[in-house]
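Undergrad: take a look and give me a structure for this.
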Amino acid sequence: MIAEDNKFAARQYRLLLEKNGHKVVTVENGVECVKKYKEQLKKTEFDSLDESPFDIVLLDHNMPKKTGARAAKEILEKNPRQKILFVTGYQRWALEDETDDLVDKIAVLEKPFTLSQLERKIRSLV
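TA: Have a look, this model is predicted:
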């Protein structure tokens, strides 16, 4: 799943993930992200208790309606096993107030980065 309000960035992430065999759902804000996540979680909850509905959730931090940090917290409350990658223009220390309790539960890739760097980071997580 990709939650990114920048349409160009979201498209680049989607193409990269699809190239690597992932099925992708893209949303533009944190509210949509949590809603779609919960819908997918309900669809997969009987498949396996160890399964997450997505291989990885890519979250931008600064999105309309709900920040990536808030969306990550809500997703992890529903499924603590879900792998989450923050892709953000903020340096990690600038996110500490909102993400302090998420430090061990999420990965962060700071913008700017290349698609190759993103691909390597995703592979290391999934």
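
Undergrad: CA atoms for contacts and neighbours, from now on please.
TA: Noted.

Undergrad: would you map the helices across the protein?
TA: Listed in chain order, the helices of the chain (DSSP state H) span 7-19, 30-44, 68-78, 96-99, 115-125.

Undergrad: chain center to the shortest one, what's the gap?
TA: Right, the one you point to is helix 96-99. Relative to its chain's centre, helix 96-99 lies at 16 Å (C-alpha atoms, centre = their mean, to the nearest Å).

Undergrad: what's residue 7 in contact with, if anything?
TA: Taking C-alpha atoms under 8 Å, 6 or more residues apart in numbering, we find residue 7 in contact with residue 28.

Undergrad: report the separation between it and residue 81.
TA: 28 Å (C-alpha to C-alpha, to the nearest Å).

Undergrad: please give the structure of this sequence too, so both can be compared:
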Amino acid sequence: MNSVLIVEDELSLQELYELILSINGFKIVGKASNGYEAVEVYKSLSIKPDVVIMDHRMPIKTGLEATKEIMQIDPQARIIIATADEEIEKMARSMGIISFKSKPFSNDRLINNIRKAINNPPVQANI
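TA: Sure, this is the predicted structure:
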């Protein structure tokens, strides 16, 4: 069973991700509601998740800022940035991160992007 860390500041979306992922056979190993918590939760996990779903617009630290820190800790981390902002999507892709269009929301797109992240080796990029 593949494992996922969910990072989302909107509780309703966090719960939606958890429901969709659980139904599709993924194990939720942690949740965070801002970028700072994301880094702390990631560091605290003895077994790292197969993938991190990371919202971009969050309080305290953005998704891209948290992603940079996580990738410095673990260059093999597989991270998906959830954003509707095309500029953020371009920045994420330049960092070797899979981006996910969060609006309009699509269960299939979410699951396909997670499987893509898990099945492909992490892209090494200059962060």
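
Undergrad: circling back: most packed of the helices of the first structure?
TA: Of all the helices of the first structure, helix 68-78 has the most neighbours on average by mean count of other C-alpha atoms under 10 Å, namely a mean of 20.

Undergrad: which stretch of the second structure lines up against it?
TA: Mapped onto the second structure using TM-score structural alignment, helix 68-78 of the first structure spans residues 63-73.

Undergrad: residue contacts, the one residue sitting closest to the centre of the second structure?
TA: Central residue of the second structure (C-alpha atoms, centre = their mean): residue 53, 2.0 Å from the mean position. Neighbouring residues of residue 53 of the second structure by C-alpha under 8 Å, 6+ apart: 4-7, 79-82.

Undergrad: possible to save the helices of the first structure as TSV with distance to residue 106 of the first structure?
TA: Output for these, formatted as TSV (distance: least, C-alpha to C-alpha, whole Å):
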stretch	distance to residue 106 of the first structure
helix 7-19	18
helix 30-44	16
helix 68-78	8
helix 96-99	9
helix 115-125	10
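
Undergrad: centre of the chain versus the match of helix 68-78 of the first structure, how much separation?
TA: Worked out by C-alpha atoms, centre = their mean, stretch 63-73 of the second structure lies 10 Å from the chain centre.

Undergrad: that one vs the first structure, mean deviation?
TA: In the superposition against the first structure, stretch 63-73 of the second structure averages 0.3 Å from its aligned positions (mean C-alpha distance after the TM-score superposition for the first structure).

Undergrad: neighbouring contacts of that stretch?
TA: By C-alpha under 8 Å, 6+ apart, the surrounding residues in contact with stretch 63-73 of the second structure are 34-36, 38-39, 42-43, 54-57, 77, 79, 81, 92, 127.

Undergrad: and the residues you listed, which is closest to residue 99 of the second structure?
TA: residue 81 (4.6 Å; C-alpha to C-alpha).

Undergrad: from residue 62 of the second structure, how far off is that closest one?
TA: Noted for residue 81 of the second structure: a distance of 10 Å to residue 62 of the second structure, by C-alpha to C-alpha.
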